[in-house]
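S.K.: dropping a prediction and its sequence here:
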Amino acid sequence: MALAKERYLSTKKKTNKWIQIRANWELYVLIAFPVAYFFIFRYMPMYGVQIAFKDFTPSQGIWGSEWVGFEHFQRFFDSYNFEQVLKNTVFLSLLLLLIAFPIPIIIALMLNQVAQFRIKRFIQTAIYAPYFISTVVLVGMVYVFLSPNSGLVNHIIVAFGGDPILFMAKSEWFRPLYIFTDVWQNTGFASVIYLAALAGIDPHLHEAAVVDGANKWQRIRHIDLPGIAPTITILFILAIGNLMNIGFEKAFLMQTDINVDTSEIIPTYVYKMGIQRAEYSFSAAVGLFNALVNLVLLIVVNRTVKRLNGTSLF
């Protein structure tokens, strides 16, 4: 009797599940496309990760290539530029996290306090527009504006009695220029997420705070910041999980033979070793090392944040 009842409940549960799927089939069709995208372009290529542990040659294929284990990883760790590449990547990533991450939060909080609708929309559009500029065009603008002969910046420096600066030929200028352009291009897009989170805060909280005599700073501190704290936490975890994946295109385009000591990061190093020198197994090993570091950082930070305030990705 108990077994029959258990079978009946199991069959009923499956029937209800199929009824729900049929009732919401449009949603399943919509989600099928991103699932297929991630499966085809994100998961299936993982099959090729094994070349990081082989001496891969295109003529022999992945399965036919000789297995060498961790030889390529050891070669990367023992290479003369391992410390420099890793230091450049970590240092630039931390600077981006410390500088570029909080600026959109500040911008969103400031825009949320603007009472004039037209002024708010104008500022929001002005800071959002650079996001649509391609990286190639952005770097081209940087070269034009910072040209030692015809650049606007150097003309201003000379007008104030200074000497022209070779920005793209000096190693110490690579990181400031990279961070400045990143902030200018991506702050508007990132602030939209925080503005959306601020829009979800109950306006009655602000009304009650005004009645109690709270000023704007107090309302930001005790209402707005706690209201968007979960959003900040999630985006911070994602930023940590993507810490080592600095944009390859901009770093490669801004890189010169003179500033390579600070501009050579793991993504550009992988490109040079894998594409230019055709060392596919070695570049795959370096890329896999980079991905594993990101994965470890993501898991550690996610668990830490979850224990502290209960907000996490998984």
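M.R.: Sure, I can see it.

S.K.: hey, let's count contacts and neighbours off CA atoms from now on
M.R.: Will do.

S.K.: now stretch 56-63: buried residues?
M.R.: Across stretch 56-63, burial judged by 16 or more other CA atoms under 10 Å covers 56-57, 62.

S.K.: whoops, I mixed them up, stretch 121-141
M.R.: For stretch 121-141, by 16+ other CA under 10 Å, it's 124, 127-128, 130-131, 135, 138-139.

S.K.: and which of the buried residues of stretch 56-63 is nearest to I179?
M.R.: F56 (36.9 Å; CA to CA).

S.K.: just to revisit the earlier point, in helices, which of the buried residues of stretch 56-63 fall?
M.R.: I62 (DSSP state H).

S.K.: distance to A251 added to the buried residues of stretch 56-63, as JSON lines?
M.R.: Formatted as JSON lines, the buried residues of stretch 56-63 follow (distance: CA to CA, whole Å):
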{"residue": "F56", "distance to A251": "28"}
{"residue": "T57", "distance to A251": "29"}
{"residue": "I62", "distance to A251": "31"}
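
S.K.: pasting the second one now:
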Amino acid sequence: MVVLLLFTYIPLLGSVIAWMDYVPFLGFTGSDWVGWDNFTALFQDSAFWSAVWNTLQITFLQLLLFFPVPILLAVLLNTVAMPFARRFVQSVIYLPHFLSWVVIIALFQQIAGGAGVINRFLITHGASPLDIMTNPQIFKLLLTTQAIWKDAGWGTIIFLAAIAAIDQGLYESAVIDGAGAWNRFWHVTLPGMRPIIVLMLILRLGDSLTVGFEQILLQRDAVGPGAAEVLDTFVYYNGVIDGSWGAATAAGLLKGVVSLFLVLAANKLAHRLGEEGVYRR
């Protein structure tokens, strides 16, 4: 609670910069108030809308391709009968989560970069090399692939716990009734996991506009801001690098408001579907 108070809630007071022509050397009291000018300038900035569009595209790809992977991994791991084999597989797929993005990007560069293993193999066998790490057209898919490799295994922890909480008597009854593996998954496992799936989906929507600042920052120069600029990097380059503190704060504030709206809307939808969501009615 102390950490949240010091590093999350108290810094929210700094959002007042969004309505100021903020100069760090003058502080809050010495900087001029400009009203909604920062927001007006932001909405007229084509770079801002490009960052919004890139963020939404990456968000959609991650929801479509990344979110189901931990669920499928948890279901597959639950079918492994040997405890030693299950623990070994879990350890292997958890490990990338503890590596920094610097290490992850370096590994992908060594494998799929211009002088990586894949291109060296292709060149050796007379084929043309592939442009993977510096291709703006597939950059968003590359980001999603990296995120899946790094964090999908770690995401299985919660879903494995949800599966473990399902009453085993339901599986026994299903087997007696003649249900096969698919029917047991569809009528027992999936309904048992549904509350956790809905909860995690709501939380993911709330954080959906945060698509990996460090991961993208490390690769932005390779593909250009047209393909890699997202809201977080837009705030960083406009605020920290260029000194446009007011406009950058306004962009970050808008991102927070939209994220809050997504959580509230998703939670309301969960209530309509009969789930508790993040909080009850």
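M.R.: That came in fine, so what should we check first? Everything numeric here is computed off the predicted structure, so don't read it as measured data.

S.K.: quick revisit: ok, the buried residues of stretch 56-63 of structure 1 vs T181 of structure 1, which is closest?
M.R.: F56 (38.2 Å).

S.K.: aligned partner of the closest one in structure 2?
M.R.: By TM-score structural alignment, F56 of structure 1 lines up with Y22 in structure 2.

S.K.: go ahead and confirm its match touches G246.
M.R.: Yes: applying CA atoms under 8 Å, one finds Y22 of structure 2 in contact with G246, separated by 5.9 Å.

S.K.: next, the buried residues of stretch 110-119 of structure 1.
M.R.: 111-112.

S.K.: that stretch: how far from the chain's middle?
M.R.: 28 Å (CA atoms, centre = their mean, to the nearest Å).

S.K.: where does it end up in structure 2?
M.R.: Using TM-score structural alignment, stretch 110-119 of structure 1 pairs with 76-85 in structure 2.

S.K.: before we move on, back to that, what residues are up against the match of F56 of structure 1?
M.R.: Contacts for Y22 of structure 2 (CA atoms under 8 Å, 6 or more residues apart in numbering) come out as 28, 31-32, 244-246.

S.K.: repeat that with 6 Å
M.R.: 31, 246 (CA atoms under 6 Å, 6 or more residues apart in numbering).

S.K.: and the longest helix for structure 2?
M.R.: Max-length helix for structure 2 by DSSP H is helix 245-272.

S.K.: how much does it stray from structure 1?
M.R.: When structure 1 is overlaid, helix 245-272 of structure 2 sits 1.0 Å from its aligned residues on average, using mean CA distance after the TM-score superposition for structure 1.

S.K.: which part of structure 1 matches that helix?
M.R.: Against structure 1, helix 245-272 of structure 2 falls on residues 280-307 (TM-score structural alignment).

S.K.: can you list the buried residues in that stretch?
M.R.: Within stretch 280-307 of structure 1, the residues that count as buried by 16+ other CA under 10 Å are 280-291, 294, 297-298, 301-303, 305.

S.K.: kindly report the same for stretch 143-153 of structure 1.
M.R.: Those would be 145-148, 151, 153, for stretch 143-153 of structure 1 by 16+ other CA under 10 Å.

S.K.: ok, now stretch 208-222 of structure 2?
M.R.: So, applying 16+ other CA under 10 Å, buried residues of stretch 208-222 of structure 2: 208-212, 215-217, 219-220.

S.K.: from those residues, which ones fall inside strands?
M.R.: Among the buried residues of stretch 208-222 of structure 2, no residue falls in strands (DSSP state E).

S.K.: export the residues you listed to a markdown table and tack on distance to V230 of structure 2?
M.R.: Shown next, in a markdown table, are the buried residues of stretch 208-222 of structure 2 (distance: CA to CA, whole Å):
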| residue | distance to V230 of structure 2 |
| --- | --- |
| S208 | 12 |
| L209 | 9 |
| T210 | 9 |
| V211 | 8 |
| G212 | 9 |
| Q215 | 11 |
| I216 | 8 |
| L217 | 10 |
| Q219 | 12 |
| R220 | 10 |
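
S.K.: so stretch 45-56 of structure 2 matches what in structure 1?
M.R.: Going by TM-score structural alignment: stretch 45-56 of structure 2 matches residues 79-90.

S.K.: do stretch 150-167 of structure 2 as well
M.R.: So stretch 150-167 of structure 2 sits over residues 185-202 in structure 1, by TM-score structural alignment.

S.K.: only the buried residues of the matching stretch, if you could.
M.R.: Using 16+ other CA under 10 Å as the test for burial, stretch 185-202 of structure 1 gives 185-195, 197-198.

S.K.: burial of Y236 of structure 2, as a residue count?
M.R.: Neighbour count of Y236 of structure 2, defined by other CA atoms under 10 Å: 20.

S.K.: state whether it is indeed within a strand.
M.R.: No: counting by DSSP: H, G, I helix; E, B strand; the rest coil, Y236 of structure 2 is not found in a strand; it is helix.

S.K.: quick check: the counterpart of it in structure 1 vs E264 of structure 1, distance?
M.R.: Correspondence of Y236 of structure 2 to structure 1, assessed by TM-score structural alignment: Y271. In this view, Y271 of structure 1 and E264 of structure 1 are 11 Å apart by CA to CA, to the nearest Å.

S.K.: mind listing the strands for structure 1?
M.R.: Under DSSP E, structure 1 gives strands at 54-55, 66-67.

S.K.: for V85 of structure 1, find the nearest of those strands.
M.R.: Counting by CA to CA, V85 of structure 1 lies closest to strand 54-55 out of these; the figure is 23.2 Å.

S.K.: mean per-residue distance, that closest one versus structure 2.
M.R.: Using mean CA distance after the TM-score superposition for structure 1, the mean distance for strand 54-55 of structure 1 is 0.6 Å.

S.K.: which helices and strands sit right next to that strand?
M.R.: Other elements packing on strand 54-55 of structure 1 under the criterion 3 or more CA pairs under 6 Å, 6 or more residues apart in numbering; DSSP states H and E are strand 66-67.

S.K.: which residues are contacting the strand it packs on?
M.R.: Outside strand 66-67 of structure 1, the residues within contact range by CA under 6 Å, 6+ apart are 54-55.

S.K.: let's go with 10 Å and repeat that
M.R.: Applying CA atoms under 10 Å, 6 or more residues apart in numbering, the contact partners of strand 66-67 of structure 1 are 50-57, 60.

S.K.: for stretch 237-251 of structure 2, same thing?
M.R.: 14-24, 34, 36-43, 48, 52, 229, 231-236, 252-256.

S.K.: which among these count as buried?
M.R.: 17-23, 37-39, 42, 48, 52, 229, 231-236, 252-253, 255-256.
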